[in-house]
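**Student:** kindly generate the corresponding structure for this input.
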Amino acid sequence: MDLMINDQQITLLHPSVNQVVDSINNLLNQDNYYSHMIADGVEIYDDCATYLAGHLADIQTLEVKTKTLMEFIHDNLLLAKDYLDRAIPRVIHLTDRFYKNPSKEDWLAFEELLDGVQWLEKMLTAIDRTNKHPENWGQYTAIFSSLQKVLKNVEEALQSGDTVLIADLVLYEIEPLLKRLSDEIKRTLGVKEQSET
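**Tutor:** As a prediction, this is how the structure comes out:
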């Protein structure tokens, strides 16, 4: 297998998935962040290790695409903005359902909300580990510190089965924090708010 990253190319003879991943990590540097890979023309963005495990013996050329630090930060913040643009409007409907009697679908939507918040946290943690941050980074960390405290209260409400408390926490604490996070991301990205007419 020929492994290519930027201007570097190495040949791996009968590699394991771990050897391929280790080789990729060794070829990346502090100025380049992993984006995705192309295995014999097939672009792979998600769960690359699983793809490699299933196709490793057949792959002739594996090209790893990278991003600069600023591209990495920008692209992740853009993904977060898009997620928040979709998620925030759904929160009101979800809390209304929890104030009444949440259905199985409502519980699934709530779980998706928590998964989304967890994804946001992982993404911001990845940016936090870099050596550059947006100017307003202190606001991001303050929001996530508050969000982590609220999530502990949500966990307690889940354990007690208190759907009204869950709705209160989502509506009055999580949703405003998500809006603040969205505003900070838009400020970082330079997104202008559209005025309502």
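**Student:** from now on I want contacts and neighbour counts done on CA atoms only, so please keep to that.
**Tutor:** Fine.
**Student:** work out the gap between stretch 5-19 and the centre of the chain.
**Tutor:** Taking the mean C-alpha point of stretch 5-19 and that of its whole chain, the gap between them comes to 27 Å (C-alpha atoms, centre = their mean, to the nearest Å).
**Student:** now residue 3, nearest residue through space, not along the chain?
**Tutor:** With C-alpha to C-alpha, 6 or more residues apart in numbering as the criterion, residue 3 has its nearest non-adjacent residue at 4.9 Å, and that residue is residue 62.
**Student:** which residues touch that neighbour?
**Tutor:** Residues touching residue 62, when contacts are defined by C-alpha atoms under 8 Å, 6 or more residues apart in numbering, comprise 1-4, 37-40.
**Student:** let's compare: structure for the following, please.
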Amino acid sequence: MQLNIFGQTFDYRNDRSELEAMFQKIFSMIDEADRQLSHLVIDGVEVYDDFETYVEERIDFIRTIDVVAVTIEQYIQDVLQTMHSYLMRALPEIERIIDEFYQTPSEDAWMRFEQMLEGIQWIDQALYWLTEHPKHSLDRQALARIRETLAEQLRQLLEAVEAGDAILIADLIQYEIKPLWKEMTEHVQTNVVN
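**Tutor:** Purely as a prediction, here's the structure:
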């Protein structure tokens, strides 16, 4: 298989024993170029996470791996734009979840609630990366505060789930999560626009 990175091509055998060396090459070249890994394009398919597993599961058939690395500034903008887009799409969905949990939540409502929790986890990871990364001008203290608040609300939400209290879940989403969601949307929008 061919690895294409920064205009250079490296050949590797389609063998699991080659993977560690290949990924070391990718990460060392990205680090040396002071870039951030955005994603891999593997035989035309864009892969944004869990690269190693994706490659390992398809090792026998992969022909090309193109590495897409961007500047830290571009990566931050991409993260903020993705977060903003997600938050904007999620707000109406949160309203539906609240309404349904104040009644008797259906199986579909529970699935959408689960998706909301997955979104919260992704936001938490993004906020962690943004607060820990020194190469941007964002207000790290504000991001850290939002992340701490989100973690506390998530803890309360999980306690309500364990107790099976749909009304408490709806209250927490309505009065805790939703206002924080709106605050995050405004904070992110300010940084995406600027």
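**Student:** ok, back up a step: inside strands: which ones of the contacts of residue 62 of the first structure?
**Tutor:** Helix and strand membership here follows DSSP state E; of these, those in strands are 2-4, 37-39.
**Student:** name the nearest of those relative to residue 12 of the first structure.
**Tutor:** Taking C-alpha to C-alpha as the measure, residue 12 of the first structure sits nearest to residue 2 out of these, at 6.3 Å.
**Student:** that closest one: what's it in contact with?
**Tutor:** The neighbours of residue 2 of the first structure, taking C-alpha under 8 Å, 6+ apart as the test, are 9-12, 60-62.
**Student:** and the two most separated of the ones in strands among the contacts of residue 62 of the first structure?
**Tutor:** Longest span within these, C-alpha to C-alpha: 2 and 37, 12.6 Å.
**Student:** tell me which element the aligned partner of residue 94 of the second structure in the first structure is part of?
**Tutor:** In the first structure, the position corresponding to residue 94 of the second structure is occupied by residue 91, as judged by TM-score structural alignment. Residue 91 of the first structure is located in helix 69-99, with elements delineated by DSSP states H and E.
**Student:** list the buried ones in that helix?
**Tutor:** Of the residues in helix 69-99 of the first structure, those buried by neighbour count under the rule 16 or more other C-alpha atoms under 10 Å are 69, 72-74, 76-78, 80-81, 84, 87-88, 91, 94-95, 97-98.
**Student:** rewinding a little: quick check: the residue nearest to residue 3 of the first structure vs residue 156 of the first structure, distance?
**Tutor:** 46 Å (C-alpha to C-alpha, to the nearest Å).
**Student:** what does residue 26 of the first structure give?
**Tutor:** 43 Å.
**Student:** ok, residue 128 of the first structure next?
**Tutor:** From residue 128 of the first structure over to residue 156 of the first structure the distance is 28 Å, taken as C-alpha to C-alpha.
**Student:** swap in residue 82 of the first structure?
**Tutor:** Taken as C-alpha to C-alpha, the span from residue 82 of the first structure to residue 156 of the first structure is 30 Å.
**Student:** cool, residue 55 of the first structure as well?
**Tutor:** 44 Å.
**Student:** which helix or strand contains residue 120 of the first structure?
**Tutor:** Using DSSP H and E, residue 120 of the first structure sits within helix 104-128.
**Student:** in the second structure, what residues pair with that helix?
**Tutor:** Counting by TM-score structural alignment, helix 104-128 of the first structure corresponds to residues 107-131.
**Student:** distance from that stretch to the first structure after superposition?
**Tutor:** Here the mean offset of stretch 107-131 of the second structure against the first structure after fitting is 1.0 Å, by mean C-alpha distance after the TM-score superposition for the first structure.
**Student:** which residues are contacting that stretch?
**Tutor:** Counting by C-alpha under 8 Å, 6+ apart, the neighbours of stretch 107-131 of the second structure from elsewhere in the structure are 76, 79, 83, 90, 94, 97, 100-101, 138, 140-141, 143-144, 147, 150-151.
**Student:** of these, just say which sits nearest to residue 171 of the second structure.
**Tutor:** Closest to residue 171 of the second structure out of the contacts of stretch 107-131 of the second structure is residue 101 (8.9 Å), distances taken as C-alpha to C-alpha.
**Student:** from residue 64 of the second structure, how far off is that closest one?
**Tutor:** When distances are taken as C-alpha to C-alpha, residue 101 of the second structure and residue 64 of the second structure turn out to be 47 Å apart.
**Student:** likewise residue 140 of the second structure?
**Tutor:** Applying C-alpha to C-alpha, one obtains 38 Å for the distance of residue 140 of the second structure from residue 64 of the second structure.
**Student:** also residue 152 of the second structure?
**Tutor:** From residue 152 of the second structure over to residue 64 of the second structure the distance is 43 Å, taken as C-alpha to C-alpha.
**Student:** likewise residue 72 of the second structure?
**Tutor:** Look at residue 72 of the second structure and residue 64 of the second structure: by C-alpha to C-alpha, they are 25 Å apart.
**Student:** nice, that's everything, thank you.
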